[in-house]
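Trainee: No sequence on hand, only this structure:
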């Protein structure tokens, strides 16, 4: 039962193989088993790869089974069309397109399984990449708000500097009129005279200006701080909106790209393993001697070819003979005097009838 199934997978002609020895059947059962298990691996690989794309188990299984059937059909076709004819170089030349196709299939099958085998290492690389993307994303978003924030910071600093400058001026005027009152500077006269009052008025005027500046600039600073808070909220919103895109950056292409950061040697060996599995049926047929099945299949095909050629030759001879016979028959008929006289008589009758009809038509026209 199992042997019959694997022989079916090998694409061998069952009618011919049933007449062969047990060893020949075992050989093609082994080839069919290779084709079958390659399709199974292809199904598993495609299911995992499509699961990373669709994130849906049922859809991934459905398309994975479809892909496995495609690979099975291709492998079965490749093996079944490669025939032994006791000419190794000719067989190898015929196998080159099939080997190229086998390499492509091996790449397609091995890559998703590599992603699954090195999943933990790929996750570590992708985590590092996501962190880099997060920092880069925040930097790019911050660059959009930095000019406005710097402008507001400059306005706040200018307002504070204006207040500080005015406070320094007021403090200096305060010291001047105090020194005048104590007689330690200015006129050096002790007491609150006219000069003291003049300096005191300047201090009071500057103090009033300072109070006004503080009130005005405090409002400016409060508005600038409010705008900065609003810009920070917009920045945080932009970051939180774009972060899920980075967090979901774990699709098939992202994982393949992340796998490039890992050492290439393990991936190479996995690819070579699947390449060996995929090309094993082809090379087994190439290196194996021409067996009983191959001889009988070649004899069967040659018999059909010769029989077809014989039928074509018979049809050609029959057609040529029929042409010769027809030529002779019509030549003899053309020389028959009785047939000639009869046809001449009928032709005369037709000409007379045509002439009479033409005469009657012309008479009616002329009135």
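Mentor: Cool, the structure landed. Please read these numbers as outputs of a predicted model, since none were measured by experiment. Residues are numbered from 1 along each chain as shown.
Trainee: CA only for contacts and neighbour counts going forward, please
Mentor: Fine.
Trainee: Helices of this protein, residue ranges please.
Mentor: For the chain, the helices defined by DSSP state H occupy 2-10, 14-17, 22-54, 57-80, 88-117, 119-182, 194-247, 252-259, 264-287, 292-334, 337-366.
Trainee: got another, please set it beside the one above:
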């Protein structure tokens, strides 16, 4: 059969697809098919490497480790894809059964490879959506926090009380100012509804002066009490405000901790549920990656057995036959060697004068038990093969039937 030398890069692609080069050289019409399949596997591995590296970097922010993980992940996906392609069986009875789990695994790998790349493609939209989700989570946590709700209630009560006290002191201050104004108008003789219009310090002026002094004292006393209470309220309010600030900061940090690959996936899911166009684009990209991942398996599944497959099958059968022949030959050599050693020992037994004399003397009560034990022990020293036991039994049988030892001839 004519052998065609394959170019190095094409040979590399065929090797990626799991082809045997020395067989592929005998069927050049199959080179394009397997080199194309190898190209698809390499492209898939490259995308998986980029995908895994980005996903690792998004999670841990370590560039060097992300590169190493990307290379490792690409090799893992390449090895799995290569296994899926090379393990496909062309046997019609098992073809469909074997293909289903491989296609399912290829679909899963396609989704795994596609998702990190989708996160990178929609990076800007995802960041915007994550900000909205953080704010939403922050507000939800604030509203659902009972401690903050209690603090807010106490703060509002303090504010209401302070406002009431401010209103009381303002009212008393206005009363005091009116009493002073009324007194001075009376002394100065200014006519009004509340004054007599007579100038000087008379009885009415004295009465108004007494009222003015009393209201002033009441105002000062009330102002003193109100200021003390307001100071206490302000102090308590500041303490509560600090608690609120600490709790709010804790909740804000928790909300801002919403990041990483899982948060990005959730944000992408939220975006696709809101925007129909983005939803279809996301589905379309996922299907593309699934199609790329399953393409080699589908091609291998749909194709019929070609010249390369026929030669490969014949080569495998020949290898199996050679192994069996070699095994049979080795077993044959063992048996020949064992027979040779046993035959050699048989001669020693036949011409062993002590055994012959014993057999002749004890021919009336012939018992080979001792001889059998000696014979078997010496056989084990000579040959330790699996066939010794069978040959030993055959020879002992011949001893007992006088095939090996003809006593009468002695």
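Mentor: It's in. This one's a predicted model, so the numbers in the text were calculated from it and none came from an experiment.
Trainee: The helices of the first structure: which one's closest to residue 188 of the first structure?
Mentor: Among the helices of the first structure, the nearest to residue 188 of the first structure by CA to CA is helix 119-182 (6.5 Å).
Trainee: what packs against that closest one?
Mentor: Helices and strands touching helix 119-182 of the first structure, by 3 or more CA pairs under 8 Å, 6 or more residues apart in numbering; DSSP states H and E, are helix 194-247, helix 252-259.
Trainee: Residue 110 of the first structure and residue 277 touch, don't they?
Mentor: No. Using CA atoms under 8 Å, residue 110 of the first structure makes no contact with residue 277, being 10.8 Å away.
Trainee: circling back: deepest in the core, which of the helices of the first structure is it.
Mentor: Ranked by average neighbour count under the criterion mean count of other CA atoms under 10 Å, these are headed by helix 22-54 at a mean of 21.
Trainee: Relative to residue 21 of the first structure, which of the helices and strands packed on helix 119-182 of the first structure is closest?
Mentor: Smallest distance to residue 21 of the first structure across these (CA to CA): 47.9 Å, for helix 252-259.
Trainee: The closest one vs the second structure, average offset?
Mentor: Compared with the second structure after fitting, helix 252-259 of the first structure has a mean deviation of 0.9 Å; criterion: mean CA distance after the TM-score superposition for the first structure.
Trainee: which part of the second structure lines up with that helix?
Mentor: Under the alignment (TM-score structural alignment), helix 252-259 of the first structure falls on residues 261-268 in the second structure.
Trainee: re the thing from before, of the helices and strands packed on helix 119-182 of the first structure, which is nearest residue 144 of the first structure?
Mentor: Between those, helix 194-247 lies closest to residue 144 of the first structure; by CA to CA that is 8.9 Å.
Trainee: roughly how far out does the closest one sit from the chain middle?
Mentor: Relative to its chain's centre, helix 194-247 of the first structure lies at 55 Å (CA atoms, centre = their mean, to the nearest Å).
Trainee: Stretch 313-326 of the first structure now?
Mentor: The chain centre lies 60 Å from the centre of stretch 313-326 of the first structure; the measure is CA atoms, centre = their mean.
Trainee: likewise stretch 91-98 of the first structure?
Mentor: Centroid separation for stretch 91-98 of the first structure versus its chain: 29 Å, with CA atoms, centre = their mean.
Trainee: Where in the second structure does that stretch fall?
Mentor: Using TM-score structural alignment, stretch 91-98 of the first structure pairs with 95-102 in the second structure.
Trainee: average offset between that stretch and the first structure?
Mentor: Stretch 95-102 of the second structure versus its aligned partner: 1.1 Å mean (mean CA distance after the TM-score superposition for the first structure).
Trainee: Go ahead and name everything in contact with that stretch.
Mentor: For stretch 95-102 of the second structure, the external contacting residues (CA atoms under 8 Å, 6 or more residues apart in numbering) are 84, 88, 89, 297, 301.
Trainee: residue contacts, the aligned residue in the first structure for the last one?
Mentor: I take that to be residue 301 of the second structure. Taking TM-score structural alignment, the alignment pairs residue 301 of the second structure with residue 286 from the first structure. Contacts for residue 286 of the first structure (CA under 8 Å, 6+ apart) come out as 84, 88, 91, 92.
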